[in-house]
Structure formats: C-alpha cells, structure tokens
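Asker: sequence and predicted structure, then a few things I'm wondering about:
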Amino acid sequence: MTTLYIDADACPVKDEAERVATRMRVPMILVCNGGLRPSRNPLVSLVIVDQGPDVADQWIAAQCGAGDVVVTADIPLADRCIKAGAHVLTPAGEELTRTNIGQRLATRDLMSDIRAADPFFRGGGSSFTRADRSRFLQALDATLTIAQRGR
C-alpha cells in the first residue's frame, strides 16, 4: 500500500497534499519536530520526532520504501528516499529521480561552498507562487497514481 510522507516542518503544501491524499484514499504521514496540530482526517497521521538536526529526515528515510511518495525540499533526504525506492516530489512539484538527484546534490554542495566562502552572498530561491502550488497538485496526483499502480 502506498503511503504519502510529508517532511512537514517548512512544507508549504501540507493542505494541498492532504486534499489529494484524501481524494485518492492514501494514508498521509506528516513528520515534524513539533508545532503542528493533528488533523481530524483519519487518513492523516502526525509524527513528532525529537528536536535535533535531521531527526525528521532520518525517520522518513527509515520508514519509506518502494511504492511510497515523499514530499520534501531537502535534497539529501530525497536522495536517501530515492535509494529506498520511493517516489520523491519537491513542494514545487518537481520530481526527483535517480537521473536528476546527482545534479541536485552537486548544485546544493556548490551553493553551500559559495555561502561558506562569502558570508555576504545573498543567493536564494524565488518565492513560492500559485503556479508552484498548481504544479505540485498535478505532480502529486500523477505520482500517487503511478505509485499505486506499482510502477
């Protein structure tokens, strides 16, 4: 059975994911360090992990597997989930796969090095838009359908 895991601490599409999961009758697990209210939806579970760096990521990576879907913006977590056989989407609806995760990890590492070398570097992502939400909804629907079919 497919399960939808949400790296929930800073996820901007929790509500959208819940709507899709409910419509498709897929259990959804929100994983965070706290600060979220439990949903009344019987398909949605809330897992609160201990405080600390990457504790939620470690929990998700240990639980997910083939046929599951993970929503995260964390590239190292995405890599671990892909290796476990899960489908991975970013909150902006980008599918991360074995084909593109290496490039994303390299870019992440490069940007980390640039920030470390220049503390005044102001690089950053663009703001989250309606188009991102729409793209996410379409991608999640398609990805859950594929996951439920076992591909």
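Answerer: Cool, the structure landed.

Asker: going forward, measure contacts and count neighbours with C-alpha atoms only.
Answerer: Noted.

Asker: how much space between residue 55 and residue 130?
Answerer: Using Cα to Cα, to the nearest Å, we find residue 55 at a distance of 30 Å from residue 130.

Asker: between those two, which one's more packed in?
Answerer: Neighbour tally, residue 55 and residue 130, criterion other Cα atoms under 10 Å: the higher count belongs to residue 55, 16 against 10.

Asker: for the more buried one, list the residues it contacts.
Answerer: Residues near residue 55 by Cα atoms under 8 Å, 6 or more residues apart in numbering: 33, 49.

Asker: if we go to 10 Å?
Answerer: By Cα atoms under 10 Å, 6 or more residues apart in numbering, the contact list for residue 55 reads 31, 32, 33, 48, 49, 61.

Asker: what of residue 91?
Answerer: Residue 91 makes contacts with 6-7, 10-14, 16-17, 71-73, 128, 132-133, 135-137, 139-140, as judged by Cα under 10 Å, 6+ apart.

Asker: surely it forms part of a helix?
Answerer: No - Residue 91 sits outside any helix when classified using DSSP: H, G, I helix; E, B strand; the rest coil, being coil.

Asker: one step back: now, the contacts of residue 55 that are in helices?
Answerer: residue 61 (DSSP state H).

Asker: re earlier: kindly give a single ChimeraX line that selects the buried subset of the contacts of residue 91.
Answerer: Only the buried entries of those go into this ChimeraX selection, using 16 or more other Cα atoms under 10 Å:
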select :6,7,11,13,14,16,17,71,72,73,132,133,136,137,139,140
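
Asker: filter the contacts of residue 91 down to just the ones in strands.
Answerer: Among those, DSSP state E puts 6, 7, 71 in strands.

Asker: how close does the last one get to residue 33?
Answerer: In this structure, residue 71 and residue 33 are separated by 16 Å, where distance is defined by Cα to Cα.

Asker: dropping in the other structure now:
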Amino acid sequence: MIIYVDADACAVKKETVQIARKYNIEVVMVASICHITKEDGYSRYLIVDSGDQSVDMTIVNRVNKNDVVITDDYGLASMVLMKRAFCISSRGLIYNLENIDRLMMQRYIGQQIRKGGGRVKGPSKHGKEDDLHFIQGLDKLIYEAQYNPFE
C-alpha cells in the first residue's frame, strides 16, 4: 500500500506523515513545480509540471488497487475509486461509490452557477476540528484497506 497525496493545496501533510509512520506506509507527495515545499524527511516527492491536471494525472497513472489517495478534488477522487483504490479528503470525508456521484453533481451545479455569473459559497477555512476528522478518517481507511481490501 502507498499513500498518494495531492500535495498542491493539501492542509494535512503533517498529519498524513504522522499516521503513515505509525503504520509504516510509504507516502508519495505529488506537487506541481509551482507548489514545491520543504521535504518532511519521510515522504517521497514527485514534482510535475504546472500544466492543468498534471498532478491528478500523475496520481491516476501511478495509483494501484488498495492504495490510498488524499485529495479534495472530486474528479480525481472519482478516477481513483474506479481504479479500486481508497480516497479521503483533507477534512476526513471518505469518498466511495455511494457519495461520489452526488459530489460530482454538486460540483457541476456550482460550475453552472458561476458560469451564469452567480456566486457559490466555498468551503470554510480548514481548522483543528477538520484535522481531527481527517486523522480519524485516515485511520479508519487504512484499517479498511488492510483488513477489507478490494478483491
């Protein structure tokens, strides 16, 4: 199992590494050249070009069944699920085949409203409660991936 992180705007890199160390799981941070950050001493870093969807496509092309991906991008989450990998948001939302269609539809409706000149409220600022939900969710997801993997 490998944990892939959509690292361009990820608010839970430190928490991800903390949990990965606990389970001795490899972490791969994938970021565009525009978002290079200081390495954490544990993760492997893949730096890709700054083209649209470069990070997403790098993750999709590398992820394998029963790996874990951390992203807030519903489109990437949808592709990851189709590869039978596990996926979680930085707020601890575990993406699955039961909720991804609704999330994708919400994204589409928001795009249509913005395209028509309207405004859509974005997510609230990431806080400590979100970090706790993420840590609990990632723990649960790793357990699920190890003891109830995709066949």
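Answerer: Perfect, I can see it now. Quick caveat: nothing in here was measured; it's all calculated off a predicted structure.

Asker: so after superposing, what's the score?
Answerer: Put the two chains on top of each other and the TM-score (TM-score structural alignment, normalised by the length of structure 1) is 0.93; 147 aligned residues with a Cα RMSD of 1.1 Å.

Asker: for structure 2, what's the longest strand?
Answerer: In structure 2, with assignment by DSSP E, the single longest strand is strand 26-32.

Asker: to what extent does that one diverge from structure 1 after superposition?
Answerer: Here strand 26-32 of structure 2, set against structure 1 after superposition, deviates by a mean of 0.3 Å using mean Cα distance after the TM-score superposition for structure 1.

Asker: please name every helix or strand in contact with that strand.
Answerer: strand 2-6, helix 13-23, strand 44-48, helix 54-62, strand 68-70 (3 or more Cα pairs under 10 Å, 6 or more residues apart in numbering; DSSP states H and E).

Asker: so what touches the last one?
Answerer: Right, strand 68-70 of structure 2. By Cα under 10 Å, 6+ apart, strand 68-70 of structure 2 touches 1-7, 10, 12-13, 16, 27-29, 59-60, 63, 76-77, 80-81, 84-95, 134, 138, 141-142, 145.

Asker: now residue 8 of structure 2. Nearest residue, chain neighbours left out?
Answerer: residue 31 (5.1 Å; Cα to Cα, 6 or more residues apart in numbering).

Asker: what's the neighbour count on that neighbour?
Answerer: 26.

Asker: so what's it up against?
Answerer: 5-10, 37, 45-50, 54-56, 58-59.

Asker: contact partners of the longest helix along structure 1?
Answerer: In structure 1, assigned by DSSP H, the helix with the most residues is helix 130-148. With contacts defined as Cα under 10 Å, 6+ apart, helix 130-148 of structure 1 is touched by 1-4, 12-13, 16-17, 19-21, 23-24, 26, 66-71, 86-95, 129, 149-151.

Asker: let's see 7 Å
Answerer: For helix 130-148 of structure 1, the surrounding residues in contact (Cα atoms under 7 Å, 6 or more residues apart in numbering) are 2, 16, 20, 67, 68, 69, 91, 92, 93.

Asker: which one of these is nearest to residue 124 of structure 1?
Answerer: Here the nearest of the contacts of helix 130-148 of structure 1 to residue 124 of structure 1, counting by Cα to Cα, is residue 92; it sits at 15.1 Å.

Asker: so how far is residue 83 of structure 1 from the closest residue to that closest one other than its chain neighbours?
Answerer: Nearest residue to residue 92 of structure 1, sequence neighbours excluded (Cα to Cα, 6+ apart): residue 132, at 4.7 Å. Using Cα to Cα, residue 132 of structure 1 is found at 26 Å from residue 83 of structure 1.

Asker: so what corresponds to residue 134 of structure 1 in structure 2?
Answerer: Residue pairing (TM-score structural alignment): residue 134 of structure 1 is matched to residue 132 of structure 2.

Asker: what about that match, neighbour count?
Answerer: For residue 132 of structure 2, the neighbour count with other Cα under 10 Å is 14.

Asker: distance of it from residue 7 of structure 2?
Answerer: 19 Å.

Asker: try residue 51 of structure 2
Answerer: Taking Cα to Cα, one finds residue 51 of structure 2 at 15 Å from residue 7 of structure 2.

Asker: please apply the same query to residue 78 of structure 2.
Answerer: Taken as Cα to Cα, the span from residue 78 of structure 2 to residue 7 of structure 2 is 17 Å.
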